[in-house]
Structures are given as structure tokens and as C-alpha cells.
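S.K.: need the 3D shape of this:
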Amino acid sequence: GWDLDELRSVQDFQVKYALNGVEGVSEVASIGGMVREYQVDVDPEALKAFGIGIHQVMQAVRNSNRDAGAKTIEVNQVEYLVRGLGYIRSVEDLEQAVVAVNDNVPLRIRDVARVTLGPATRRGLLDKGGAEVSGGVVIARYGANPLATIQAVKDKIAEIAPGLPSKVLDDGRVSQLTIVPFYDRTQLIQETLGTLEEALSLEVLITIIVILVMVAEL
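M.R.: The predicted structure is shown next:
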């Protein structure tokens, strides 16, 4: 099946951004699953041996995960924007980050720490039918029409559903990710509007009866 970190990645980088662009949506908060992160386990003995502080390792991690702008370069009267792509793409990229240089020899993160890709610390989970899943809470913008927003979200889900990832399981079956509604406020809103409409109708009827009685007594 699907790992929890795979489900969360699809939620964070595909579903969330798609639903954020829907008219009337203020925010999409991801819940459940596991967030992938690069974890650097520092070796205190190695730090001591090389005379390196933990703050230097932290700074090396920051410096290794950012882009750098280099202004422009002109070729044949045409200017080209130069940009250095420096975002981390793998564990090896982070391991190669330079912490310090001693006698023209670079000291890299891999020399003083172990880098792995693992789950971030979790504060909760999302359960659906007894199985742990990943999902998102769609928050409507203040003042937006809730029914219209919900319908727009449903339309967007139907639009992006065919493009969700699939994978071949060990037994040869193809598993296709799907989006399943967890809590839909449509019925609640319709029932509330129905109750309000009934109450207003009764108030109007009572008002008419009172007016007729007062007119009859004149």
C-alpha cells in the first residue's frame, strides 16, 4: 500500500495547492500522515575532534538549502538572468555541505554527522474507518457563500482526482489514490436554512393573523 509519508506529500504538494486556488477558500490545513524531513544526527566526539561547534553545523545546513542570485549576464546584446540553484534534493546533497575548511581541506557534514530522511515529530493523526490516512481541512473565507464554496471545492476535487498518483503493488495490482469526503457541511447548512425558512414563515403567518384580528376589531 501507500506509506503515510507518501500520502502526506501528495496532500501537501498537490491537493493543498489545488484547493487553495478555489474561489472562497481561505486556507487548507493538512493533517495526518507523516511529514518528511532531513534529520542530521551530530556526533559529539567528531565535533570535539575537529573543533567544530553545533552552530557551525546548523549554519552549514541553512547555507546549503537556498538559491543565490547573480544578477545578469549580457550575450549578443541580450541579458540573461543568472541564478544559482541550491535547494537540497537528496541526502547526499546535504552530506556534501561544507561546515569548515582546515588547511584547504573541506570538512563536510558527513564527517561530523549522520544524515537521514525520516518523519517529523507528530502531534496527532487522522483516522478514517479504522485506517490511518492523510487529509486536509478546507477553511472558507470570511463572508464567502459556504454552499457555493463547498460546491467549488467538490468540482476542483473531481477535476484533480484523475491526476493523482498511482503505484503498482507487490501483488501486481494498481493502487490509485482517491479523495474521500470526511466531513461535508452541505446537509447541515441546508437543514439550518430549512429551519430558518420555517421559522420565518411562521413569524410572517402569526404577524398576518395578528393584523387581521386587529383590523376586525376596529
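S.K.: for the rest of this, base every contact and every neighbour count on C-alpha atoms.
M.R.: OK.
S.K.: sticking with the nearest residue to Ile139 once chain neighbours are set aside, tell me its helix or strand.
M.R.: Of all residues not flanking Ile139 in the chain, Glu27 sits nearest, at 5.2 Å (Cα to Cα, 6 or more residues apart in numbering). Using DSSP states H and E, Glu27 sits within strand 25-32.
S.K.: and the next helix or strand after that strand, what does it pack against?
M.R.: Sequence-wise, the next helix or strand downstream of strand 25-32 (DSSP H and E) is strand 36-42. Counting by 3 or more Cα pairs under 8 Å, 6 or more residues apart in numbering; DSSP states H and E, the packing neighbours recorded for strand 36-42 are strand 113-119.
S.K.: and the strand it packs on, which residues are buried?
M.R.: For strand 113-119, a neighbour-count test (16 or more other Cα atoms under 10 Å) marks Ala113, Val115, Thr116 as buried.
S.K.: now the angle from that strand to strand 36-42?
M.R.: Per axes from the mean of the first three to the mean of the last three Cα atoms, to 10 degrees, the angle that strand 113-119 makes with strand 36-42 is 150 degrees.
S.K.: which elements pack onto strand 113-119?
M.R.: strand 36-42, helix 91-95.
S.K.: now the other sequence, so there's something to compare against:
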Amino acid sequence: MPDFSLETEHGGRVAGVDEAGCGPLAGPVVAAAVVFGSGVPADLALVIDDSKVLKAARREDIVRRLPSVPGIEIGIGAASVAEILTLNILRAAQLAMRRAVGRLPAPPALALVDGNRVPDFGGVPVRTLVGGDAISLSIAAASILAKVTRDRIMKRLDQRWPGYGWAGNAGYGTAAHRTAITVQGCTPHHRRGFGTVRKQLALILTQGDPA
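M.R.: Below is the predicted model:
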């Protein structure tokens, strides 16, 4: 389970930063930054964990509770499908994280970032942590916020663009989602630069060729 030792060790305002949505075939990449300015309540620290190991209901419950934590600061940022196509997914994810940090009330004294690449946060010192969402409570909270925010976005998009199963698959390349691309084509929210999407679009051309 993650803990608050790195944040306590630093002694200043430490932001945990993480993103969600690098792998899907559709939708934006979303990032969150979280500062627990007065520490993490003990009952909440017991349930915050890497978003990938939590069930959806537990993630939603944590996100509902976070705004009421004394001293907490939250920033959310995203990068669009167009930006993913222009920048590539890695740079778009870093852009989303930079936007999330920029939406905190003030720059943190340190940013703890999940992963091994150092984003540019405009002079904010950065410490990267591989598997950071299983180490730092601030990063874990950011991972949960980013995941829940993105899932909610994909559920709304699913209502406007039905047939791809986004409410359930969050835009990831499930078999049903890939098949839907070959049947229905792409939406403006698909990442056309991704190889899997190009492959599914190529199947449409093959199926339409009488030869």
C-alpha cells in the first residue's frame, strides 16, 4: 500500500501527479495533481491505492471524498485527441500533467510523478517514481482522480457515439471495440495515428474490395 513518507520527508507542498488513458484507441489523455496540504486522514489512507487495483465503485467513493479533505489541492488537466495526434501520446500525456499542475492554486515545492520520464512543470522540481501509484499516497490519489475523470468523459462520449462500448471499455482496444471500428468507421474521438486504429480502418478497405 502507498504511504505518505516521501511527502513528509520533503516537508513542503508536495504534489502527486499521474495520468490515465495513454493506451486507449479513443478519447483524451487525462492527468491529475493532488497536494495533501494537511496530510491524509487515516481512514482515507487505508483505502487509497493504485487505481488499477481498485474496483470502480471504490474509486468513485474516494473521488467523492477527496474534495472534503482539509488542506487538499486538486488540479485536473487533459490533452485532446488532436493534440495526441500532433505531439504523440507521450508528449500529450506530459502536456496533460503540466496542465494539471498548472491548475493547482500555486506551484508545488516538489512534484512526485509516476513513471521514469521527467515532465517540464515550468521550474517545479520533479522526482519520478516507477510504480509511484503504489508508493506515494499523493500519486495514488492523482491516479484515481485521473482514471475516474477519464472514465466519466468516455461514458458521456458513449452516449453521443454509441456502438463502440466506451461506457464499458473506456476506449481501450477490446475485440468488440476493434470490430465496431471496422463496421462503423472512426469517430472524431478515435486516435487515428495509433497503429491498431489504422489496421482496423485498413480492414474496411479490404472488405470493400471485390478482388
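S.K.: next, the TM-score between them, please.
M.R.: The TM-score (TM-score structural alignment, normalised by the length of the second structure) is 0.26; 92 aligned residues with a Cα RMSD of 5.8 Å.
S.K.: next, format the helices and strands packed on strand 113-119 of the first structure as JSON lines and append distance to Lys154 of the first structure.
M.R.: Converted to JSON lines, those look like this (distance: least, Cα to Cα, whole Å):
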{"stretch": "strand 36-42", "distance to Lys154 of the first structure": "28"}
{"stretch": "helix 91-95", "distance to Lys154 of the first structure": "38"}
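S.K.: among the ones you listed, which is the most enclosed?
M.R.: helix 91-95 (a mean of 17; mean count of other Cα atoms under 10 Å).
S.K.: touching whichever helix or strand comes after that one from outside, list them.
M.R.: Downstream of helix 91-95 of the first structure, the first helix or strand assigned by DSSP H and E is strand 98-102. Residues outside strand 98-102 of the first structure that contact it (Cα atoms under 8 Å, 6 or more residues apart in numbering) are Gln56, Val57, Gln59, Ala60, Pro106, Leu107, Arg108, Ile109.
S.K.: going by neighbour count, which of the residues you listed comes out on top?
M.R.: Among the contacts of strand 98-102 of the first structure, Ile109 has the most neighbours (other Cα atoms under 10 Å), with 25 neighbours.
S.K.: check which element follows the lengthiest strand in the first structure along the chain.
M.R.: Using DSSP state E, we find that the single longest strand of the first structure is strand 131-140. Following strand 131-140 of the first structure in sequence order, the next helix or strand is helix 146-160 (DSSP H and E).
S.K.: who does that following helix touch, helix- and strand-wise?
M.R.: By 3+ Cα pairs under 8 Å, 6+ apart, helix 146-160 of the first structure packs against helix 16-20, helix 186-216.
S.K.: so which of these is nearest Lys167 of the first structure?
M.R.: helix 16-20 (20.7 Å; Cα to Cα).
S.K.: mind listing what's buried in that closest one?
M.R.: Lys16, Ala18, Leu19, Asn20.
S.K.: counting by contacts, list what that helix packs against.
M.R.: Short answer (3+ Cα pairs under 8 Å, 6+ apart): helix 16-20 of the first structure packs on strand 25-32, helix 146-160.
S.K.: out of these, which one sits most buried?
M.R.: Of those, strand 25-32 is the most buried (mean count of other Cα under 10 Å), at a mean of 18.
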